[in-house]
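Colleague: predicted structure and sequence below. I'll ask about it afterward.
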Amino acid sequence: MTKPSNFIWYELMTPDPDGAARFYGAVVGWTIPATRDPAAGDMDYRMIGRSDGGNAGGVLALNADMIAGGARPVWLGYLEVADVDAAVAAIAADGGAVQMPAFDLPVGRIAMVTDPQGAPFYIMAPVPPEGGGESDAFSVTEPQRVRWNELATSAPDAAIAFYKKHFGWGQDGEMPMGELGAYRFIQRGDVGLGAVMPLMDGYPAPVWSYYIGVYDIDRAHAAVRANGGTVTNEPMEIPGGEFAMNAIDPQGAPVGFVGPRTS
């Protein structure tokens, strides 16, 4: 491994991209077009536009066949690797599972896998962008990007060892959660990626959750309720003085939001 892996893309799988566009436009300020990206071929895939002109990720429309096959509304993250096929083989050999074998897209080679505890994610070897540079879909500080990546898992120690081994991450520091156990912070070099925590009641299976940056947590909270979402955890102050909350979007995908309280 030449460098620790980063989250380079995020994808919302939903049966209603137009409904998702209305919801995330109101809550986050994103723009999701009303028509599919022509480069996506037969798939209904739409880019998520930020106010600064960049892309926050993509939206994949779940069709009837996907739903019949078990697909459900969810956010999934993409981790960058140098060699997708080698990474798939190593993950499978270490107890992970292959959900979608490796295949090529115009933007790179991808596969969908799960870790040994069952949390799904993509791995991707992207085609280098013109002019170079890294993806900015994840940012520790900026709104309209994912700012925090949180893994709820049935085996935190084993999961941390797995991601250290295959993606080069570190684990330093934790926050006690009483009887629930520890909330353990994970890093890519000196950048805080997120945390790993024990699976709690309400989580049917191990899963990654993603917290999207908003300009004001109270305005986002009100917009979730006003636009058909369901708040599952009210805004709570986090280290550093900002606030985080959890919700389910109108189509059923769990999602988090994080940002300041400005009034």
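Modeller: Noted; the coordinates are in hand. Only a predicted model underlies this, so the values are computations on that prediction, with no experimental measurement involved. Numbers count the residues shown, from 1 in each chain.

Colleague: contacts, neighbours, all on C-alpha from now
Modeller: Noted.

Colleague: how about the helices of the stretch 101-250 of the chain, start to end?
Modeller: 156-167, 217-226 (DSSP state H, counting those that start in this stretch).

Colleague: using TSV, lay out these together with distance to residue 100 and mean neighbour count.
Modeller: As requested, the helices of the stretch 101-250 of the chain are exported to TSV (distance: least, CA to CA, whole Å; neighbours: other CA atoms under 10 Å):
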stretch	distance to residue 100	mean neighbour count
helix 156-167	18	18
helix 217-226	32	19
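
Colleague: now these in TSV, with distance to residue 104?
Modeller: Converted to TSV, the helices of the stretch 101-250 of the chain look like this (distance: least, CA to CA, whole Å):
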stretch	distance to residue 104
helix 156-167	21
helix 217-226	36
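
Colleague: which stretch among those comes nearest residue 198?
Modeller: Among those, the nearest to residue 198 by CA to CA is helix 156-167 (6.0 Å).

Colleague: closest to residue 207 out of the helices of the stretch 101-250 of the chain?
Modeller: helix 156-167 (11.4 Å).

Colleague: one more to weigh against that first structure:
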Amino acid sequence: MAVRPEGTPCWTDAMFSDLEGAKSFYADVLGWTFGESSSEYGNYTQAYADGKAVAAVVPPMPGPEGHSQWCLYFASPDAAATARRIRDKGGEVLMEPMQVGDFGTMCLAREPSGAVFGVWQGGTHEGFEATAVPGAYCWAEVFTREPSKADTFLSAVFGYTAKQLQDEAIDFRLFDVGGETVLGRMTMTDDFPPEVPSYINVYFTVANCDDAVAAATSRGGVLRFGPHDSPFGRFAALTDPQGANFSVIDITTTQGEKPQVADVS
């Protein structure tokens, strides 16, 4: 697999206090199977869609437990250099770059408006083995109440070029790397409870959005939005039983014209 350009989403994982519960839930909703837990790496457990590595689940690290959330990792050729840029551009490094065996080097950070994300410098593990197929990662959006902070930071750290959706109803921006759109940014409205911080919402591909929603809600998940038809697919936003937000999208079922965008780089 070719090395992903810097700033391209390349992996996602989440911590769950009930690891077996999370595995059972996502097996039902996304069809995942799971590899063996690696005790050497904190029982880190990879998830597979049709035999391809697409995500991972892991128990919480020792210390105070927060709610579960999916963490999106961005590719970097040099995690230490990216960590320095994160600090220089007003972000916070939560976990210094750490080598994970020969798999690669990771760090965790928070952008200035509050969303947590990861950086991954691939070694033998380059990241997603599949994307945009049922069960695999497809898309992600930064949800923030301070879009100017997030926009400036992301472009400065990852060298993104930006396009703005020409729609007065929402404030939505797209970020490109090398001509490929890799990330969205949505301004949070008053529809979001004030206690919900900025976060990155990860979309997983499904064969049928309504079936995935039915499976999630039958297992204790909460439907927060949708299912909704769009030019990009039929999608819905969910919260799993342990509090992690995510979305599902059927990219084969599209409706309507794609919106106009304007270059704002």
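Modeller: Perfect, thanks for sending it. Keep in mind it's a predicted model, so treat the numbers as computed, not measured.

Colleague: TM between them?
Modeller: Scored against TM-score structural alignment, normalised by the length of structure 1, the superposed chains reach a TM-score of 0.85; 246 aligned residues with a CA RMSD of 2.2 Å.

Colleague: circling back: which one of the helices of the stretch 101-250 of structure 1 lies nearest to residue 233 of structure 1?
Modeller: Closest among the helices of the stretch 101-250 of structure 1, using CA to CA: helix 217-226, at 10.2 Å.

Colleague: so which of the helices of the stretch 101-250 of structure 1 is nearest residue 17 of structure 1?
Modeller: Taking the helices of the stretch 101-250 of structure 1 one by one with CA to CA, helix 217-226 is closest: 16.4 Å.

Colleague: show me what contacts residue 41 of structure 2?
Modeller: Shown in contact with residue 41 of structure 2 (CA atoms under 8 Å, 6 or more residues apart in numbering): no residues.

Colleague: that one and residue 59 of structure 2: what is the separation?
Modeller: Residue 41 of structure 2 sits 11 Å away from residue 59 of structure 2, taking CA to CA, to the nearest Å as the criterion.

Colleague: swap in residue 239 of structure 2?
Modeller: Counting by CA to CA, the gap from residue 239 of structure 2 to residue 59 of structure 2 is 18 Å.

Colleague: wait, which of the helices of the stretch 101-250 of structure 1 is closest to residue 184 of structure 1?
Modeller: helix 156-167 (8.6 Å).

Colleague: what range in structure 2 does that closest one sit on?
Modeller: On the basis of TM-score structural alignment, helix 156-167 of structure 1 is assigned to residues 147-158 in structure 2.

Colleague: how distant is that stretch from the center of its chain?
Modeller: On the basis of CA atoms, centre = their mean, to the nearest Å, stretch 147-158 of structure 2 is displaced by 17 Å from the centre of the chain it belongs to.

Colleague: neighbouring contacts of that stretch?
Modeller: Applying CA under 8 Å, 6+ apart, the contact partners of stretch 147-158 of structure 2 are 6-7, 82, 85-86, 89-91, 111-113, 144, 160-162, 175, 185-187.

Colleague: ranges for the strands of the stretch 51-200 of structure 1?
Modeller: Using DSSP state E, counting those that start in this stretch, the strands of the stretch 51-200 of structure 1 run over residues 55-61, 74-80, 97-105, 108-114, 120-126, 146-153, 170-176, 182-188, 191-198.

Colleague: matching residues in structure 2 for the third one?
Modeller: It stands for strand 97-105 of structure 1. Using TM-score structural alignment, the partner range for strand 97-105 of structure 1 is residues 92-100.

Colleague: now do the fifth one
Modeller: On structure 2, the counterpart of strand 120-126 of structure 1 by TM-score structural alignment is residues 116-122.

Colleague: same question, the first one
Modeller: Structural correspondence for strand 55-61 of structure 1: residues 53-59 of structure 2, per TM-score structural alignment.

Colleague: how much space between the residue nearest to residue 35 of structure 1 when sequence neighbours are not counted and residue 66 of structure 1?
Modeller: Leaving aside its chain neighbours, residue 35 of structure 1 sits nearest to residue 46 (7.1 Å; criterion: CA to CA, 6 or more residues apart in numbering). Residue 46 of structure 1 sits 17 Å away from residue 66 of structure 1, taking CA to CA as the criterion.

Colleague: so for these two, which sits in the more crowded spot?
Modeller: Taking neighbours as other CA atoms under 10 Å, residue 46 of structure 1 and residue 66 compare with residue 46 leading, 25 against 12.

Colleague: residue 14 of structure 1 versus the more buried one, what's the distance?
Modeller: Distance from residue 46 of structure 1 to residue 14 of structure 1, by CA to CA: 11 Å.
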